[in-house]
Each structure stands twice: as structure tokens, then as C-alpha cells.
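Participant: Turn this into a model:
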Amino acid sequence: MWGTCLAVDGLFTDLARGTYELFGWIPEGAEPRGWVGNRVWLVPEDKALDAWLLGDAESPGAVTKAGSLALVGEDDYLGPPEGYWGTVRVHDEEQWLGSCREFTKILPAENPLPPLLLRGLAPSSGLREVLAKGTRKSLDLEDVVLDIRDDQGDQLADFELRAKVEAWRPSPCGTDLIDLQLARHYPLLPQHAQPLWEQWFAGPPATPAAWAGLDTRKREVWLDLVRRRTCARTRRGGGGARAPALDGAGGSAAR
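Facilitator: This is a model prediction of the structure:
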């Protein structure tokens, strides 16, 4: 273990989002408006080409007078088939939303990811040796696990990441503590998830079915958090897989 810290800055970031303009939009039901879905597929008319996924998709406005619809979301690693800008049909894993005769992608501005800042870190002796050495090779910590705990010390989630030390300095949080800055290559959690995660930082909700009043997008965040919590507690605690508990209970062994 490299150490324990009091807080992490940079856990939540605005993910890179692509914007697609769908020309000649023909709806198959209600017009998409606002948040569209957590997993929205764009399916080319050409059956030889693969569909691609748009995560956490939303439509920021109504269909224009020219008949085009904008979709904004997180592209999967594949993105649209190279050189294809023709007809696509849109599906949200429950129903077809509509189709367009052609589309274009508006590339987002490049915004570098902010570093992770571990504030109030009590470094292990091994990390102190690494920082004292200070070489490029030694500062590459390679694969590490960021273990997130709630205010009661119970495990909430863990994230595997490639960590490289960029900077460190004495921390105002206490004597012998440091603030450690790590470079990272991909985001961990979207910015819109932060309010719900902060509720869980205080501990599991005391009110049963606290998720029931959430809209669909926030329910997706809640479910992702519960899954991460269950997986992290299973990996650390052993004893077999646990069933996710939506209300935050420990979860029973899966049968």
C-alpha cells in the first residue's frame, strides 16, 4: 500500500462528449428531448457495418426547421465506422427512436484531464523512498488501486488506474502529510454523478428506497454506485459474490 489520504480532488470530471447532428430526422414515437438514455445505439443502414454506442446521451434542443436533431453523449472507443456518414437508425435498448438520412460529428474541443490530487496523504515508507529518489522511472507507480471509503470507513468503491507522480508538497491537513498529484489517462466518474456520490460518502442512506424518487438518469448513477460498492466489498471481503443491495445494505451471498 502506498498510503492513505483524507480526500481526492479530480474524482469527478466532465467526460469528453461528442455531438452528432442527424439530418433528415424521422422520429418513431415521441421526439427525443433532454436526457435520452444511458446507452443509445446508432445503427448504420449498411448491415456490414457495426453499430456504435453513445453513452449518457441527451438532445439539447428540438428538431430544427431544417429537420435535423442533435445528439450529445460519450462515444465508445469505436465511434462511427470510418468514412460512413449515411443513414442511421437510433435505438435506446428499449425501442427505436427514429432515423436520419445522414449525419455529421462535431468534434469537441480538446480539454486535458485534470490530475488526481490526493490531499492529506500519509505516505508509506515505500512511497517516501520513491519520492526521495525522484527519478522518472521511480515516480511511475504503474498499476495501483484507489480504494474509496465512506465517512465510517466502509468500502464504497475501488478504481484501478495507472499512476504516475507529477508533483507533491507538504499538506496543510497535518504534520507529516503530503498532497500528492497523479497524472491520469482517463476519467473515473462523470461530473453529474457527484451529488449522489457525496450522499453516499456520509454512509448508506438511512431511508429505504431513497432511489425511488430519482429520475432515470440519476437512477443509473445510483445503480452504478451500488454495483461498484458491491464488487469492491466482494473483492476485499471474500466469501463469494454478493447481490447488490439498492438501499445500501451489505448484500447477501448470491445463490
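
Participant: from here on, contacts and neighbour counts on C-alpha atoms
Facilitator: Will do.

Participant: Just the buried residues of stretch 74-81, please?
Facilitator: For stretch 74-81, burial by neighbour count (16 or more other C-alpha atoms under 10 Å) applies to 74-75, 80.

Participant: Sorry, slip of the keys, the one I care about is stretch 220-233.
Facilitator: 220-222, 225-233.

Participant: now do stretch 59-71
Facilitator: 59, 63, 68-71.

Participant: tell me the centre residue of the protein?
Facilitator: L189 (3.3 Å; C-alpha atoms, centre = their mean).

Participant: ok now the top helix by length along the chain, how far from the chain's centre?
Facilitator: Taking DSSP state H as the criterion, the chain has its longest helix at helix 216-237. Chain-centre distance of helix 216-237: 12 Å, with C-alpha atoms, centre = their mean, to the nearest Å.

Participant: what does it contact?
Facilitator: With C-alpha atoms under 8 Å, 6 or more residues apart in numbering as the test, helix 216-237 has contacts from 35, 37-38, 56, 155-158, 193, 196-197, 211, 240-246, 248, 250-251.

Participant: run the last query once more with 6 Å
Facilitator: 156-158, 193, 241, 244 (C-alpha atoms under 6 Å, 6 or more residues apart in numbering).

Participant: Touching, the residue nearest to the centre of the chain and D14? I think so.
Facilitator: No: counting by C-alpha atoms under 6 Å, L189 stays clear of D14, with 8.3 Å between them.

Participant: Who are the packing partners of the longest strand seen in the chain?
Facilitator: Longest strand in the chain, counting residues (DSSP state E): strand 155-170. Counting contacts by 3 or more C-alpha pairs under 6 Å, 6 or more residues apart in numbering; DSSP states H and E, strand 155-170 packs against strand 140-149, strand 178-183, helix 216-237.

Participant: Can you give me the neighbour number for R89?
Facilitator: Using other C-alpha atoms under 10 Å, R89 has 22 neighbouring residues.

Participant: so what's it closest to, chain neighbours aside?
Facilitator: Setting aside the residues directly before and after it, R89 is nearest to S99 in space (C-alpha to C-alpha, 6 or more residues apart in numbering), at 4.1 Å.

Participant: Could you do V88 as well?
Facilitator: Nearest to V88 is P44, by C-alpha to C-alpha, 6+ apart, at 4.4 Å.

Participant: same check, this time on R162
Facilitator: In space, R162 is closest to D143, 4.6 Å off (C-alpha to C-alpha, 6+ apart).

Participant: neighbours of the one you found, just the number please.
Facilitator: Neighbour tally, D143, other C-alpha under 10 Å: 10.

Participant: all helices for this structure, in order.
Facilitator: Going by DSSP H, the chain shows helices at 125-133, 136-139, 194-201, 216-237.

Participant: To compare with the earlier structure, here is another sequence to fold:
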Amino acid sequence: MKYLLVREDEDGVEQLWGRCAGVDGLFVDPVPLPREVLTLRGCGPDGILGDVLAGPDVSLRSLGDLCVEVWDDEQPVQWWTLVDAVVVAHQPHAADPALYDIVLGAGVRKDESFVELSAPSRFELSGGTTAAAARPSRCSAVDGLFESRDDPAPVPMELIGCEAVEPLLVGTQQPRRWARDWAELLVLDRHGGVMASRVVGLAIDGARPSVLGDGLEDITLTDGGDGRPSPAVRPVWEKWCQGPPSEPNVWAAYDAQGRAEWLELSTRAWRVPAPRPDRSGGEYHVDGRFVTDVPGLHCAIAEALLGPGRYFGREWNAFEDCLAGGFGVIPPFTLIWHDSEVARRALEDGAKDAGERLPYFEGVVRLLERRGVTVLLR
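Facilitator: The predicted structure follows:
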């Protein structure tokens, strides 16, 4: 069995609900959100918006996915995502020419809300894997954010060859009356270790004798959940299904999207087995031959410090957190970066350092040095 369906009971104890031989619909591209036009009012020229406002021509400038925090007088109370945000136009803010109004095209997704606000005090924006996300941009209003929207239709998932146990067994016998929240689908590698997990809906649309026979069932879940990997990264999963990587630079064969998925899978791998106490001192060597994008940089550094398939941050903020301890290695130590010019050239026009406006590679080197790491570029 390659998949386990588990759910916590009222006491927080994980209970097995079923074992499955296969899953159809684990890899899906998300249903695109409708494009909308929004206006950020009274934006300051800092954070992720700083690069936008500094350029002479910002029309059609892509910002990627933007996280929008809605604040009351004291704290954030709502979180939204502007998906694939693109700058359409900008102009000085009417009440203060030092600020700007920025028109965006984006898909809009509400992620979490504690309260509904009639008059938010401010909005904070951050985004992507850039260092600029460490210092959020602020604006006074987001026109078009609070419109009513229909939820996208859920994408189903087929569980193939399942051994269902109570209480899932009851649900498969009476699927039309079964709608029980959410569970976790654990994906096992060939050694039986958990390599990934995804949250799935437990609303069952149908159950029937399995095509695999032997008294098994094929079960249709109405909603296979959000955050499923794209079919484009299936080869990365197939590699990890063979077990945690033991050879260096296996990640280098993939493009930036595949490398980002490699980092996603490594977030579970660093916990198994449990991390040892942090060590400091010594020398570590980064193989820089394949560092041609931001995900590749984090793959290479993690591999240098902890070994193949390990985790040491997958973007700027997480990397900064890892340097503070708790992930196996902590400064001071020496990092010898071989073929460093590969990363310097590849990343010179990409993301910038939040404080000093350096290219991503330069910013990472400066961050390492500030944290007590001796960096030798070769």
C-alpha cells in the first residue's frame, strides 16, 4: 500500500482510516481564478513595491503572488492572496504625491479571516521568495478586494484499491450521507517512509468494488484538496518515491519549478529522523556549478550543510530562520562556495536584498556574514 488516509480524533491522536494502493488526481494544476482589476491606494515606495516604483516603465511588471494582510488597529485579522499579480498602471496618490496608487490585475483568494472589518487601518503586502518580502509594503486601501466571489468548483480525487476501516467504512457504504470534514493523505516511498502529505476532503461521492479486486474499494472524494502538486513536477515525486536521495546534485536535473518542489519535499525529510542538536564550527563546501536560480541556491546550500535531500530553508525568510538554529547547523562556521560566479551571474537581475538592495546571491552572502559565517567565494 502506497497511501494512508489518517485523521486526528478529538484528543489529537492520529487514527488510521484506510490504506490505498493508488491515487488518481493527486497531481492537478489549480483551476485558474478569474482575473480582476484592483487598485492599491496610498502605497509607499518600499518593500516588494520598491522595485516596481523605481523603474521607468512598470506596465505589465509581474509581482508573482502577493500576500495581503488586513490590519485593525493592533494586528492582522485577514489574509488574502493576489495570484499572479501584474502591474497595469500607477500614478501619484491624490492626497500625498510621495505615495502612489498602483493598479493590478490578479486572481483573488481569501486565505483566512478572524473578523470582518468595516474600516481596516492598513494593508501590508509581501510576496514570493524574494528578500524584499522581509520588509512588507504598506498601503491605505485596496479597491476591489472585498467583493463577493463564488468558490471555485472542487477537483475530485480517486482512491484506488482501498482497505477502508471504521469510520470511513461506514461512509463508503452510505456515501450520499457522508461529509466528514478533512483528513490527511500520507504518501509513502518504496521503503514505507512518509515522503509527503496532503489534506483531502472526506465528502465521498461514490464507492464501488475496486478494479484491483480482492475485496478492495475504489472511492471518489468530492474534493481532493488544495495545494496538490502540478503534473509538471511528477518526475521529482517519482525520484523521491525511491527513497530519500543519497547522492549529491540529483536536484540539478530539474528546472526552477522542479527544484522548488524538491525543496517542498525536503521540508518533511529534515524531521525524519528527528534533528540532532545544532553543531557549529568546521568547513562546508557548496558545489555551485548548478546554482542558476533561487531554488537551486537553497538546494545547494542545504546539501552542503546537511547532505542530500535535507532542508535548510526554501526562500529568504525560511533561510534566515534556519540560520537562527534548530535545523542541525548554526554559525559560526566556514562556507566555501565553489564556482560562485555561476550564481552571481545567474541571479544578478533577479530578487533583491531587502535592506541593501543587492541581487539575491549577494544578499545571501551578506546575510551569512552578518550571522557569523565566514564565506569564501571560489
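
Participant: Could you find the counterpart of V373 of the second structure in the first structure?
Facilitator: Alignment note (TM-score structural alignment): V373 of the second structure has no counterpart in the first structure.

Participant: hang on, V72 of the first structure packs against A57?
Facilitator: Yes: the criterion here is C-alpha under 6 Å, and V72 of the first structure meets it with A57 at 5.5 Å.

Participant: Between those two, which has more neighbouring residues?
Facilitator: A57 (25 against 21).

Participant: which residues touch that one?
Facilitator: By C-alpha under 6 Å, 6+ apart, the contact list for A57 of the first structure reads 36-37, 72-73.

Participant: which one of the residues you listed has the most neighbours?
Facilitator: G73 leads the contacts of A57 of the first structure on contacts (other C-alpha under 10 Å) with 24 neighbours.

Participant: Not counting sequence-adjacent ones, nearest residue to that residue?
Facilitator: A57 (4.2 Å).

Participant: ok, residues contacting stretch 142-162 of the first structure?
Facilitator: By C-alpha under 6 Å, 6+ apart, stretch 142-162 of the first structure touches 163, 201-203, 228-229, 232.

Participant: Reformat those residues into CSV and put distance to D92 of the first structure next to each item.
Facilitator: Shown next, in CSV, are these (distance: C-alpha to C-alpha, whole Å):
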residue, distance to D92 of the first structure
A163, 35
F201, 31
A202, 34
G203, 33
R228, 23
R229, 26
A232, 29
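
Participant: Name the nearest of these relative to A132 of the first structure.
Facilitator: The shortest approach to A132 of the first structure among these belongs to A163, at 17.2 Å (C-alpha to C-alpha).

Participant: which one in the second structure is aligned with the closest one?
Facilitator: By TM-score structural alignment, A163 of the first structure lines up with L202.

Participant: Correct me if wrong: its match contacts R177.
Facilitator: No: at 11.4 Å, L202 of the second structure and R177 do not qualify as touching, with contact defined as C-alpha under 6 Å.

Participant: Which of those two has more residues huddled nearby?
Facilitator: Neighbour count, other C-alpha under 10 Å: between L202 of the second structure and R177, L202 has more, with 22 against 12.

Participant: Return the distance of the more buried one relative to Q174 of the second structure.
Facilitator: As for L202 of the second structure, its distance to Q174 of the second structure is 13 Å (criterion: C-alpha to C-alpha, to the nearest Å).

Participant: Next: R370 of the second structure.
Facilitator: Distance from R370 of the second structure to Q174 of the second structure, by C-alpha to C-alpha: 61 Å.

Participant: So for the two, which sits in the more crowded spot?
Facilitator: Q174 (14 against 10).

Participant: mind checking what the more buried one lines up with in the first structure?
Facilitator: Match for Q174 of the second structure (TM-score structural alignment): G134.

Participant: And that match, how close does it get to K164 of the first structure?
Facilitator: Distance from G134 of the first structure to K164 of the first structure, by C-alpha to C-alpha: 12 Å.

Participant: same question, R128 of the first structure
Facilitator: R128 of the first structure is 15 Å from K164 of the first structure, by C-alpha to C-alpha.

Participant: These two: which has the busier surroundings?
Facilitator: K164 (19 against 14).

Participant: Return the residue spatially closest to the more buried one, with its sequence-adjacent residues excluded.
Facilitator: K164 of the first structure sits nearest to D140 (C-alpha to C-alpha, 6+ apart), 4.3 Å away.

Participant: For that neighbour, the count of nearby residues, please.
Facilitator: Using other C-alpha under 10 Å: D140 of the first structure sits among 17 other residues.

Participant: And it, how far from A163 of the first structure?
Facilitator: From D140 of the first structure over to A163 of the first structure (counting by C-alpha to C-alpha), the distance is 6 Å.

Participant: ok, now C231 of the first structure?
Facilitator: The value you get for C231 of the first structure to A163 of the first structure, if C-alpha to C-alpha is used, is 22 Å.

Participant: repeat for H91 of the first structure
Facilitator: In terms of C-alpha to C-alpha, H91 of the first structure sits 37 Å off from A163 of the first structure.

Participant: Now do the contacts for A207 of the second structure.
Facilitator: Contacts of A207 of the second structure by C-alpha under 6 Å, 6+ apart are 172, 218-219.

Participant: Now distance to E147 of the second structure and neighbour count too, for the residues you listed, in a markdown table please.
Facilitator: As requested, these are exported to a markdown table (distance: C-alpha to C-alpha, whole Å; neighbours: other C-alpha atoms under 10 Å):
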| residue | distance to E147 of the second structure | neighbour count |
| --- | --- | --- |
| T172 | 38 | 23 |
| D218 | 40 | 25 |
| I219 | 36 | 25 |
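
Participant: mapped onto the first structure, which of these hold?
Facilitator: Retained in the first structure: 218-219, out of these (criterion both residues aligned by TM-score structural alignment, their matches' C-alpha atoms under 6 Å).

Participant: Mind putting the contacts of A207 of the second structure into CSV with distance to H285 of the second structure?
Facilitator: Formatted as CSV, the contacts of A207 of the second structure follow (distance: C-alpha to C-alpha, whole Å):
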residue, distance to H285 of the second structure
T172, 53
D218, 49
I219, 49
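
Participant: what's the nearest residue to the alignment partner in the second structure of L146 of the first structure if we skip its chain neighbours?
Facilitator: In the second structure, the residue matched to L146 of the first structure (TM-score structural alignment) is L185. Nearest residue to L185 of the second structure, sequence neighbours excluded (C-alpha to C-alpha, 6+ apart): L5, at 4.7 Å.

Participant: who does the helix or strand in which that neighbour is found touch, helix- and strand-wise?
Facilitator: Assigned by DSSP states H and E, L5 of the second structure belongs to strand 3-8. On a contact count with 3+ C-alpha pairs under 6 Å, 6+ apart, strand 3-8 of the second structure meets strand 14-24, strand 179-188.
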